[in-house]
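Enquirer: give me a 3D structure for the following:
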Amino acid sequence: MKKIIMTGGGSAGHVTPNLALVPKLKELGYEIEYIGTKDGIERKIIEDENIKYHAISSGKLRRYFDIKNFTDPFKVLRGILQAIVILKKEKPSIVFSKGGFVAVPVVIAAHLSKIPVIAHESDLTPGLANRLSAPYCTRVCVTFPESVKNIKDNKGVLTGTPIREELLKGSRILGRQICGFEDKKPVLLIIGGSLGSKFINDTIRKVIDKLIENYNIVHICGKGNIDKSLESRKSYKQFEYISEELPHVMNAADIVISRAGANAIFELLALRKPNLLIPLSKKSSRGDQILNAASFERSGYSLVIQEDDLNERILLEKLEELYGNKDKFVNKMSSSSIKNGVDNIIKLIQEHAI
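Expert: Predicted structure coming up:
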């Protein structure tokens, strides 16, 4: 039996695409294990899937000055040594990395141990972790056609992003039942990322009474962001976070407001959901979501509001435009050549596993 060790962490976006590959890998007979950090978000997600988990040290990678920048390289070095010990003991045929700061020591350790590494970059431009890891990788999978040129040494392969099979099997009827929607108004789904977005939440709630005149709203607002004063409104359902119910809720949506993380927007593309993207601004990110959103806007899959431009008037105007032209967006997405990346990535894993 071949063994694969997966890695990636720091956010749900660095973990859930790994899980999309798991059913097919198990079907092919792979034994699956995971390397992550002791206290990272990845640990609970992976252990809930009953996958063997190994914890290592890892320093955070920063683009700004911080006193920890002087100590974290030693944590990375320690993580490399810990990963080498794990790899030597477990003897995987291949390592698959989804990025995030924990992936760097694992990828370097695999390279030193002469174990092939397949990495995946979701965003249009590589994140810092994947830029540091790329020289040690066998192949780097990318999601956007424009991204291949950003990967040096001809290692880039356009695969698309892996999407969980269960996400494509949701029930519209069950989704409306989960939210308690009884009338036939269209459903507006609002997703602010795995941690939610206070800025988007606040803007939505300022116009909530106008919105529920036309829509049933399901709002995934992030941990600690429930507004109890709005719980009496029948057309407004709030969740901090949902997991098992998500395929049904997403299937029930007629239109979606979302951040522009690559995993989220490619899920919307796969589900053919007309969407309004509000990417994180450069004030709080490296600008990757702005590029992701621009690519989708050029392709005709999305409308976009930059976070710095967001206000109640523009939000209402863009939503009216989106819903009024929803069939146009569905048609554009239906004609997209970008497919679920699971099979393409599995093929690479099969080709390079030793």
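
Enquirer: when you work out contacts or count neighbours from here on, use the C-alpha atoms and nothing else.
Expert: Fine.

Enquirer: helices of the stretch 51-200 of the chain, start to end?
Expert: Counting by DSSP state H, counting those that start in this stretch, the stretch 51-200 of the chain has helices at residues 72-90, 103-112, 128-133, 172-179, 198-206.

Enquirer: swap that for the stretch 251-354 of the chain, please
Expert: Using DSSP H, counting those that start in this stretch, helices in the stretch 251-354 of the chain cover 262-271, 288-298, 312-324, 326-334, 342-352.

Enquirer: which other residues reach the longest one?
Expert: In this structure, residues lying in contact with helix 312-324 by CA atoms under 8 Å, 6 or more residues apart in numbering are 203-204, 206-207, 255, 274-276, 303, 305.

Enquirer: just the buried residues of these.
Expert: In the contacts of helix 312-324, burial by neighbour count holds for 204, 255, 274-276, 303, 305, counting by 16 or more other CA atoms under 10 Å.

Enquirer: tell me which of the helices of the stretch 51-200 of the chain is the most buried.
Expert: helix 103-112 (a mean of 26; mean count of other CA atoms under 10 Å).

Enquirer: elements contacting that one?
Expert: Here helix 103-112 touches helix 72-90, strand 94-97, strand 117-121, helix 128-133, going by 3 or more CA pairs under 8 Å, 6 or more residues apart in numbering; DSSP states H and E.

Enquirer: for Asn130, which non-adjacent residue is spatially closest?
Expert: Leaving aside its sequence neighbours, Asn130 sits nearest to Gly99 (CA to CA, 6 or more residues apart in numbering; 5.8 Å).

Enquirer: for that neighbour, what are its contacts?
Expert: By CA under 8 Å, 6+ apart, Gly99 lies in contact with 7-9, 14, 119-121, 127, 129-130.

Enquirer: about what we covered before: between the helices and strands packed on helix 103-112, which one is nearest to Glu27?
Expert: Between Glu27 and these, the shortest gap by CA to CA is with strand 94-97, which sits at 16.6 Å.

Enquirer: now for that closest one, which elements pack on it?
Expert: Going by 3+ CA pairs under 8 Å, 6+ apart, strand 94-97 lies up against strand 3-7, helix 103-112, strand 117-121.

Enquirer: output those as CSV; include the columns distance to Ser295.
Expert: Shown next, in CSV, are these (distance: least, CA to CA, whole Å):
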stretch, distance to Ser295
strand 3-7, 27
helix 103-112, 27
strand 117-121, 15
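
Enquirer: those: which one's closest to Gly192?
Expert: Gly192 lies closest to strand 117-121 among those, at 20.8 Å (CA to CA).

Enquirer: to compare against the first, here's another:
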Amino acid sequence: MSNKKIIMTGGGTAGHVTPNIALVPKLKELGYEIQYIGTEHGIERKLIEAEKIKYHSISSGKLRRYFDVKNFTDPFKVIKGVFEAKSIIKKEKPAIVFSKGGFVSVPVVLGAYFNKIPIIIHESDITPGLANKISMPYATKICVTFEEAMDHVNKKKAVLTGSPIRSELFKGSKTKAKEFCKFKDDKPVILVTGGSLGSRIINECVREALQDLLKTFNVIHLCGKGNLDKSLNVVEGYAQFDYIKEQLSDLMQLADIVVSRAGSNTIFELLALKKPNILIPLSAKASRGDQILNAKSFNKSGYSKVIEEENLNALTLLEAIDEVNRDKETYIKNMSKSKQRDSLGKIIDLIESCKRK
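Expert: The predicted structure follows:
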């Protein structure tokens, strides 16, 4: 009988977990027993245990590109994590390990390699993160999300799959979203999100431009925990939330235009849903520049309008929204031509073909 056990890993941020979760329903349908290896207190634990998946925790240190005293102690945590992961994998005997990256994934990939278990790595960005860079030599196959990423990984191992999208995102209800936001008219809707933590600069610009925006649009503003402005609670046509999980698919369906950061998972969800969008990538000062490359790629393909964070203010935001609203049919047409179809199916096929029989 074919071994149908898979161990998944990835953590540190939600972006290293949600693509794994997107694969779960289909894997279960195919009869896989799914287990997960993450850190004791990482964001991945909460997200994975909510899915009722068996969770193993290991020690892991953060991998940094900059000087930090912890750079001297964390390698020992990583080594300890390798032995722990190796032991878990030896005991559980999975047919395959699927890694989404983040620092916890390095010990798991090495643990799988020492147990001679096939490994599939998924890289969301154009250039690999540090954890995936370390892990890639041990991988059987590497899933990449962008065509440009092929130039940064081993082409013999690379497969262009795109990013798996959670099926529930397609099942949202516009009616429920309208009721939830208490919108009383049928104006087009702008959804603004600055990521799970929110973005101070995006929040400030939206609020500064709000009076002008509300002349034409209703506005849904996901502003991040602790960033609500209670003085705006009574403004008609404006609905603000610090964080949304359950109703996100409804809000996405209702949105005509989305203003967002340029994290890979988010922008591929916008592409799959064909939502005209304005991307404001995290600046290179606050990141390794991956969002800037993501946004440039989507802009070049005609899927997105981009505002660099350094150029963001109320006026540039209003101008960009006006332009995208005017040309929204062109954006939708461009997104409809995308070859990034059925990412989930492609990755599942790869798991099926690479797993140890």
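
Enquirer: superposed, what's their TM-score?
Expert: Here the TM-score for the pair of chains, by TM-score structural alignment, normalised by the length of structure 1, is 0.98; 354 aligned residues with a CA RMSD of 0.9 Å.

Enquirer: coming back round to it: give me the subset of the buried ones among the contacts of helix 312-324 of structure 1 lying in strands.
Expert: Mapping those onto strands (DSSP state E) picks out 255, 275-276, 303.

Enquirer: can you tell which of the helices and strands packed on helix 103-112 of structure 1 is closest to Phe296 of structure 1?
Expert: strand 117-121 (16.6 Å).

Enquirer: what range in structure 2 does the closest one sit on?
Expert: Strand 117-121 of structure 1 lines up with residues 119-123 of structure 2 when matched by TM-score structural alignment.

Enquirer: please report how far Ser249 of structure 2 lies from Pro25 of structure 2.
Expert: Distance, Ser249 of structure 2 to Pro25 of structure 2, by CA to CA, to the nearest Å: 17 Å.

Enquirer: neighbour-wise, which of those two wins?
Expert: Ser249 (20 against 14; other CA atoms under 10 Å).

Enquirer: what do we get in structure 1 for that one?
Expert: So, by TM-score structural alignment, Ser249 of structure 2 is matched to Pro247.

Enquirer: that match should be in a strand, yeah?
Expert: No. Per DSSP: H, G, I helix; E, B strand; the rest coil, Pro247 of structure 1 lies outside any strand segment and is helix.

Enquirer: now for it: which residues touch it?
Expert: By CA under 8 Å, 6+ apart, the contact list for Pro247 of structure 1 reads 166-171, 175.

Enquirer: in structure 2, which of these still touch?
Expert: Shared with structure 2 under both residues aligned by TM-score structural alignment, their matches' CA atoms under 8 Å, the contacts from the contacts of Pro247 of structure 1 are 166-171.

Enquirer: nearest to Cys221 of structure 1 among these?
Expert: Leu167 (19.5 Å).

Enquirer: picking up where we left off before, tell me which two of the buried ones among the contacts of helix 312-324 of structure 1 sit farthest apart.
Expert: The most widely separated members of these are Ile204 and Pro274, with 17.9 Å between them, by CA to CA.

Enquirer: about what we covered before: please indicate which of the kept ones among the contacts of Pro247 of structure 1 are buried?
Expert: By 16+ other CA under 10 Å, the kept ones among the contacts of Pro247 of structure 1 give 167, 170-171 as buried.

Enquirer: how close does Leu279 of structure 2 get to Asn203 of structure 2?
Expert: For Leu279 of structure 2 relative to Asn203 of structure 2 (CA to CA), the value is 14 Å.

Enquirer: returning to what we had before: the match of strand 117-121 of structure 1 vs structure 1, mean deviation?
Expert: With the two structures superposed, stretch 119-123 of structure 2 lies on average 0.5 Å from its match in structure 1, counting by mean CA distance after the TM-score superposition for structure 1.

Enquirer: so what touches that stretch?
Expert: 96-101, 109, 112-113, 129, 132, 136, 138-145, 351.

Enquirer: looking at the helices and strands packed on helix 103-112 of structure 1, which is nearest to Val157 of structure 1?
Expert: strand 117-121 (9.3 Å).

Enquirer: tell me the angle of the closest one relative to helix 103-112?
Expert: 150 degrees (axes from the mean of the first three to the mean of the last three CA atoms, to 10 degrees).

Enquirer: in strand 117-121 of structure 1, what counts as buried?
Expert: Result for strand 117-121 of structure 1 [16+ other CA under 10 Å]: buried residues 117-121.

Enquirer: check stretch 55-72 of structure 2 too.
Expert: Applying 16+ other CA under 10 Å to stretch 55-72 of structure 2 flags 55-63 as buried.

Enquirer: and that stretch, which stretch of structure 1?
Expert: Taking TM-score structural alignment, stretch 55-72 of structure 2 hits residues 53-70 over in structure 1.

Enquirer: now the end-to-end length of the matching stretch.
Expert: So stretch 53-70 of structure 1: terminal residues 28 Å apart, CA to CA.

Enquirer: who touches it?
Expert: With contact meaning CA under 8 Å, 6+ apart, stretch 53-70 of structure 1 is reached by 33-38, 43, 46-47, 72-76, 78-79, 82-83, 86, 101-102, 105, 128-129.

Enquirer: can you rerun that using 6 Å?
Expert: 34-38, 72, 75-76, 79, 101-102 (CA atoms under 6 Å, 6 or more residues apart in numbering).

Enquirer: the lengthiest strand in structure 1 to helix 103-112, inter-axis angle?
Expert: In structure 1, taking DSSP E as the definition, the longest strand is strand 31-37. Angle, strand 31-37 of structure 1 to helix 103-112, by the same axes, to 10 degrees: 130 degrees.

Enquirer: contacts for strand 31-37 of structure 1, please.
Expert: So strand 31-37 of structure 1 is contacted by 3-7, 51-56 (CA under 6 Å, 6+ apart).

Enquirer: so that strand matches what in structure 2?
Expert: Using TM-score structural alignment, strand 31-37 of structure 1 pairs with 33-39 in structure 2.

Enquirer: excluding its backbone neighbours, what's nearest the counterpart of Gln240 of structure 2 in structure 1?
Expert: Alignment note: Gln240 of structure 2 maps to Gln238 in structure 1; criterion TM-score structural alignment. Spatial nearest neighbour of Gln238 of structure 1, chain neighbours left out: His219 (4.8 Å); criterion: CA to CA, 6+ apart.
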